[in-house]
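Engineer: give me a model of this one.
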Amino acid sequence: MKLIGKILVYLIWAVNWVISLLLVFSCYGSLAAPMGQWPFASLSGLAFPFLFATNLLFLLFWLLLWRKGALLPLITLLVCIGPTLKYCPIHLLAPRRAADADLTVVSYNTESFGTRVNKEWSVKNPVLLHALGFEADIILIQETHANIVRAAKRDKDISADYPYIETESTTSGQTCMSKFPIIHAETFYFEDSRNSCQYLRILLPTEDTLAVYNCHLQSNHLKKDELAEYRQFIEKPTDSTHYRASKTVLKKLLESTSLRAGQARMIADMAGTETARYFIVCGDFNDTPFSFSHRLFDRFMNDAFSRSGVGPGITYHEYRLYYRIDHIFCSRNMTPLHTWVDRRNKDSDHYPVISKIKLVK
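Structural biologist: So this is what the prediction gives:
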């Protein structure tokens, strides 16, 4: 019996090693692909929540059974502490600083203002009202709906609050609603994709120019049954059965991840040479904080949520898949004071991200 017990412990120990290595890879995998050449490395971040939770369970298990065994999951967690705090920050005092903000920005993939659910195409649309309710200075929308935007432009109350509205609805559909003058607007279309980036220059009350890149990077285009396979795979990445069943899903994910890497590089190149005093890159990235596209902007910009948010900040919630794939990045001379995700309206498959930002004079 003792021999069987030892063999069982060693088997569990071996599984713990595999989980630990996968956890480290999920945190740092995108670093292995400096130009996004290996999409699987960037994709590995999707498994982070499940790998992290499993590693915690191993830590508790070894503490109860064999304390020396707890060193492996403990060291793994310490190695991953930096990325973990980026994924799930704990800036508990951030709300107290919000009163000092100069600018409030909302980024919101509205999924056509949630019309799939609410069937409302007027200015009474719940998702539109939800976005307006934040009283933000600038509202940046992805997956807009042209009819609702036109109705908003005609509405006296909305146009009084947001006299400057620019929309692009031929591809992924971005819209900007601003309290400040929009002095330039154009759209950059990504090659071999229906997605795009809306570029705007906004004149702030300080007479400074704010450049905004309102992005919707490549979608995964997974069907409902494929999403179920996808969830099974990321919950049990070591299960070969799910891996074989998910070949089609993985192929789509890898292809879309590769496309997003190229799209992110295009926007990063433009933002890196931006002449406006302040600039923001935001929108639906379809990528987690451990992806290549996120790391690309994080190198020279401030990730608003990682620097002033609390918790995982889940923005996508459809099909029981919960990730932060919507981001707000601001230039280094802009300080995020308080950033949060509002979950009150579920008509869209995304939640809005709101950030209160201080301009460094």
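Engineer: hey, let's count contacts and neighbours off CA atoms from now on
Structural biologist: Fine.
Engineer: ok, Asp284 - contacts?
Structural biologist: Residues touching Asp284, when contacts are defined by Cα atoms under 8 Å, 6 or more residues apart in numbering, comprise Tyr108, Asn109, Gln142, Cys215, His216, Leu217, Ile325, Asp326, His327.
Engineer: so the fourth one touches Val281, yeah?
Structural biologist: Yes - contact between Cys215 and Val281 holds when scored by Cα atoms under 8 Å: they sit 7.3 Å apart.
Engineer: give me the more crowded residue out of those two.
Structural biologist: Taking neighbours as other Cα atoms under 10 Å, Cys215 and Val281 compare with Cys215 leading, 31 against 24.
Engineer: now do the contacts for the residue nearest the centre of the chain.
Structural biologist: The centroid of the chain falls nearest to Ile325 when counting by Cα atoms, centre = their mean (2.1 Å). If a contact means Cα under 8 Å, 6+ apart, then Ile325 has Asp284, Phe285, Asn286, Asp287, Thr288, Pro289, Ile314, Thr315, Tyr316 as its contacts.
Engineer: one more to line up against the first:
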Amino acid sequence: MKKFSILNSLLFFINSVLATALLLSYFLPYISPVGIPYLTIVSLFVPLLVLLNLGFVIYWLIKLHKNTLLSGVVLLLGWFMAPPLIKFSNQELILTDDLKVMSFNVRMFNYYGWNKDSTIEQQIYDFVNNQSPDVLALQEYYQSNTNNIRLPFKYVKTKSKSDKFGLAIYSKFPIINSGSLDFKDSANNCIYIDIVKQKDTIRIYNVHLESLKINPKKENFGEQNSERLLKRLANGFKKQGNQTLQVLSHKNSWTGKEVLCGDFNNTAYSWVYKQLSKDRKDAFIERGIGMGKTFRYLYPMRIDFILSDKSSTVNHFKTFNQVKLSDHYPIMSRMNW
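Structural biologist: Here you go, the predicted structure:
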């Protein structure tokens, strides 16, 4: 009995640390990474903190112990203060005039052979064509000679005239305007197009914020190089902050119908997400189901998003977590105005 008491005291201490960390994380969206980039690193671990605190709630409930209240209260506060980690409903009302938008970080179509399957590139084309999106936003795009995405209009922006890597947006509808924000000192970028659908002009942003270069198979936060890793993450978050400000500045000049999608390289518990999603609808929150995991990491990380303006109606959202053709899962939403 004594050993049991000591064990529970240790678990309660660990529970207290994790509950406090989760509580403090609710304030991260209000702290710009431009000023305090190291603190932003915690935003990557919020999904894990939620799951661990939920585990403690279940443990103390089984023990019928009052310690259940610790994580229980913190999780309840998070229900009102933070975006949901899990969605349980997926109401679907698909109309014929919906705009179907897909976002997918294709990891350069496996150009560097991360996957030994040499047919990955063609599989991505087949998947996209089978889903038949009206608009397709691709991050980590590679201009391949074998590209056969069956959408008639496109805007591609590579890092330079001689480089084949960058961002792309494909469209079923005519593109009447396009442009690039050209992030400074970065391989990442944000591009946009204006499309005409019937009588509507809709702006589509494809955002790829600064990459953190996290390798799901190699990164280990407990290794001796952890200090170097944390410094790299902090520098990445600082760039994300400046890039977000650039996107927001550009978006202020547009007041029409709009979809902003892409790979934010950060979670919904971050400052960059809060800024970019302000006055916009998150398709996952509106119509998603499950945890919405978009990055193939050790725990659920939703870092790819589709956001639309407040005047839109989001009818459907799906994460294709069975499609393992990249280190990201493709996401798609249907919406109308």
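Engineer: in strands, which of the contacts of Asp284 of structure 1 fall?
Structural biologist: Here DSSP state E is the test, and the contacts of Asp284 of structure 1 give Tyr108, Asn109, Gln142, Cys215, His216, Asp326, His327 as lying in strands.
Engineer: I'd like the next helix or strand past the one helix or strand Phe4 of structure 2 maps to.
Structural biologist: Using DSSP states H and E, Phe4 of structure 2 sits in helix 2-25. Downstream of helix 2-25 of structure 2, the next assigned helix or strand under DSSP H and E is helix 37-40.
Engineer: what range in structure 1 matches that next one?
Structural biologist: Aligned by TM-score structural alignment, helix 37-40 of structure 2 falls on residues 39-42 of structure 1.
Engineer: average distance between that stretch and structure 2?
Structural biologist: Compared with structure 2 after fitting, stretch 39-42 of structure 1 deviates on average by 3.1 Å (mean Cα distance after the TM-score superposition for structure 1).
Engineer: need the strands for structure 2, in chain order.
Structural biologist: Listed in chain order, the strands found in structure 2 under DSSP E are 99-105, 135-142, 153-158, 165-171, 175-180, 189-197, 200-208, 257-263, 280-282, 304-309, 313-319, 331-336.
Engineer: relative to strand 189-197, how tilted is the first one?
Structural biologist: In this structure, strand 99-105 of structure 2 runs at an angle of 160 degrees to strand 189-197, with axes from the mean of the first three to the mean of the last three Cα atoms, to 10 degrees as the basis.
Engineer: residues in contact with strand 99-105 of structure 2?
Structural biologist: For strand 99-105 of structure 2, contacts defined as Cα under 8 Å, 6+ apart pick out 133-141, 261-263, 304-306, 326-336.
Engineer: by how much does that strand deviate from structure 1 on average?
Structural biologist: Mean for strand 99-105 of structure 2 is 0.6 Å (mean Cα distance after the TM-score superposition for structure 1).
Engineer: got the angle between that strand and strand 313-319?
Structural biologist: Using the same axes, to 10 degrees, the direction of strand 99-105 of structure 2 lies 30 degrees away from that of strand 313-319.
Engineer: and strand 99-105 of structure 2, which stretch of structure 1?
Structural biologist: So strand 99-105 of structure 2 sits over residues 103-109 in structure 1, by TM-score structural alignment.
Engineer: wait, Gly288 of structure 2 touches Ser89, no?
Structural biologist: Yes - with contacts defined as Cα under 8 Å, Gly288 of structure 2 counts as touching Ser89 at a distance of 7.0 Å.
Engineer: which one's more surrounded, the two?
Structural biologist: The residue with the greater number of neighbours, taking Gly288 of structure 2 and Ser89 and applying other Cα under 10 Å, is Gly288; the counts read 23 against 12.
Engineer: circling back to that earlier point, any idea how far the match of strand 99-105 of structure 2 is from the chain center?
Structural biologist: With Cα atoms, centre = their mean, to the nearest Å as the basis, the distance from the averaged C-alpha position of stretch 103-109 of structure 1 to the chain average is 13 Å.
Engineer: can you check stretch 124-133 of structure 2 too?
Structural biologist: 21 Å.
Engineer: so it matches what in structure 1?
Structural biologist: Counterpart in structure 1 of stretch 124-133 of structure 2, with TM-score structural alignment as the criterion, is residues 127-136.
Engineer: likewise stretch 240-252 of structure 2?
Structural biologist: The alignment of stretch 240-252 of structure 2 onto structure 1 (TM-score structural alignment) spans residues 260-272.
Engineer: okay, now the aligned partner of Thr209 of structure 1 in structure 2: neighbour count?
Structural biologist: With TM-score structural alignment defining the correspondence, Thr209 of structure 1 maps onto Thr201 in structure 2. By the criterion of other Cα under 10 Å, Thr201 of structure 2 has 16 neighbours.
Engineer: one more: Gln91 of structure 2?
Structural biologist: A count of nearby residues for Gln91 of structure 2, using other Cα under 10 Å, gives 14.
Engineer: does it really touch His316, like I thought?
Structural biologist: Yes - contact between Gln91 of structure 2 and His316 holds when scored by Cα under 8 Å: they sit 7.3 Å apart.
Engineer: now for the two: what residues contact both?
Structural biologist: Residues touching both Gln91 of structure 2 and His316 (Cα under 8 Å, 6+ apart) are Arg287.
Engineer: could you measure Asp284 of structure 1 against Gly133 of structure 1, distance?
Structural biologist: If you measure Asp284 of structure 1 against Gly133 of structure 1 using Cα to Cα, to the nearest Å, the figure is 20 Å.
Engineer: sorry, back to before: would you tell me which of the strands of structure 2 gets closest to Leu70 of structure 2?
Structural biologist: Closest to Leu70 of structure 2 of the strands of structure 2, according to Cα to Cα: strand 280-282, at 29.9 Å.
Engineer: contacts only, for Leu18 of structure 2.
Structural biologist: With contacts defined as Cα under 8 Å, 6+ apart, Leu18 of structure 2 is in contact with Leu49, Leu52, Asn53.
Engineer: list the contacts of the match of Thr209 of structure 1.
Structural biologist: Contacts of Thr201 of structure 2 by Cα under 8 Å, 6+ apart are Asp194, Ile195, Gly256, Lys257.
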